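Student: Let me see the structure of the following:
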Amino acid sequence: MSCNDHDNHDGLFRRAMAGVRPLQHNRVAARKPPPPPRPLQRQRDERRVMDELMDPPDPAEIETGEELLYFREGLQRRVRRRLRRGQFPPTACLDLHGMTATQARQALAAFLQESRRGRHRCVRIIHGKGNRSSNRGPVLKRKVDYWLRQREEVLGFCSALPSDGGTGAAYVLLRLAR
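Tutor: Predicted coordinates for the structure are as follows:
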């Protein structure tokens, strides 16, 4: 490279830099730090829990300890919920009030057989609350709970809605006869 070439490059450089102002300092502008990471899934979970707490529970989903409740394994959750909400209207009813345990068992067996033959999908059994059973508690209610669990044709049962007898009656979902 000759001196003339150097002067020529120097002149080109100066012309190219015409109008450029020198920096006042030699520091690089700091970038704003990124925001801290947010636990989005945890926030969604917490929001869902709060929504559930603020949403009043369905009365059919609350157990007080006095209700009868039994479902065979494999019965769909939707069917269980509908039975508990009284959305399967009972098409036959048996009232066991005033019967002895032996009479009630025979009446229940005959009623279930007849209900299946009549193709009743949902029936109501009134067993009473045991208010007149002194300190022994509801005798027929406990026995009906036990007897229904033993019957192959019973898919599930639960205490009725208050308008149908509440904890003194049960909705029973039956397997239809073939």
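Student: switch to C-alpha atoms for all contacts and neighbour counts from now on
Tutor: OK.
Student: Mind listing what's buried along the longest helix belonging to the chain?
Tutor: If you go by DSSP state H, the chain has its longest helix at helix 101-117. Burial within helix 101-117, assessed by neighbour count using 16 or more other C-alpha atoms under 10 Å, is assigned to Ala104, Arg105, Leu108, Phe111, Leu112, Ser115, Arg116.
Student: structure for this one too, so we can compare:
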Amino acid sequence: MADEDELFAEAMGRVRPLAASNKIDSESLKKRKKEQLSRRVRVGTIEPPQRAFSPEVTDGPWQLIADGVSRERVRRLGAGRPPVGPTFDLHGMRRDEALELLVEGFNAALLDGQRALRIIHGRGLHSQGKAILKEAVYHWLREGAFAHAVLAAIPEPGSGGGACLVLLRRQGT
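Tutor: Next up, the predicted model:
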């Protein structure tokens, strides 16, 4: 044991605190990520088609399936086909912040040609009354600015209802 303690003390003896200019706090990290995302989004903007597409709600409030999307297609989405691309973790965000992140993220995902993504909205266990983020996310998927791009949204298997998988329409079709 003494050998391990000595080795640890020797290794740690060379460690020095970071200078204040090298530290990254959570706020500056969020700001940096947002700037990177906004730079990426500026490459182009996805324009919705002339006639907005709104998926129909089926099988309860936590599943959206557009007309013409087969049950087999929804089953494959739950099984990870197509592979899930970006994940948006909305934990700890206010509703407006979360929806703003989704707008930016969906724009980037569509520009990158992504077909499936994950949204972690939580189950609403810390909300007073209803699950605020979960309801806001599903409402936004059904009626928001990118509803035209949503083919299906289902609870992610194994998430306990705290995340959903979203199948996106191919762009140009």
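Student: Out of the buried residues of helix 101-117 of structure 1, flag the one nearest to Gly86 of structure 1.
Tutor: Ser115 (18.2 Å; C-alpha to C-alpha).
Student: Surely that closest one touches Pro90?
Tutor: No - using C-alpha atoms under 8 Å, Ser115 of structure 1 makes no contact with Pro90, being 10.7 Å away.
Student: on that earlier part again, quick one: which two of the buried residues of helix 101-117 of structure 1 are the most distant?
Tutor: Ala104 and Arg116 (18.1 Å).
Student: Structure 2: strands as residue ranges?
Tutor: 56-57, 64-65, 87-89, 116-120, 150-155, 163-168 (DSSP state E).
Student: Those into a markdown table, with extra columns for distance to Glu4 of structure 2 and mean neighbour count?
Tutor: Compiled in a markdown table, the strands of structure 2 are given as follows (distance: least, C-alpha to C-alpha, whole Å; neighbours: other C-alpha atoms under 10 Å):
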| stretch | distance to Glu4 of structure 2 | mean neighbour count |
| --- | --- | --- |
| strand 56-57 | 60 | 15 |
| strand 64-65 | 56 | 24 |
| strand 87-89 | 39 | 16 |
| strand 116-120 | 42 | 22 |
| strand 150-155 | 48 | 25 |
| strand 163-168 | 43 | 25 |
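Student: need those strands in TSV with distance to Trp140 of structure 2, can you?
Tutor: Listed next are these as TSV, based on distance: least, C-alpha to C-alpha, whole Å:
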stretch	distance to Trp140 of structure 2
strand 56-57	12
strand 64-65	11
strand 87-89	14
strand 116-120	12
strand 150-155	10
strand 163-168	12
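Student: Glu27 of structure 2 is nearest to which of the ones you listed?
Tutor: strand 87-89 (15.9 Å).
Student: now what about the closest one, what contacts it?
Tutor: Identification of contacts with strand 87-89 of structure 2 by C-alpha atoms under 8 Å, 6 or more residues apart in numbering yields Leu101, Leu102, Gly105, Leu117, Arg118, Ile119, Ile120, His121.
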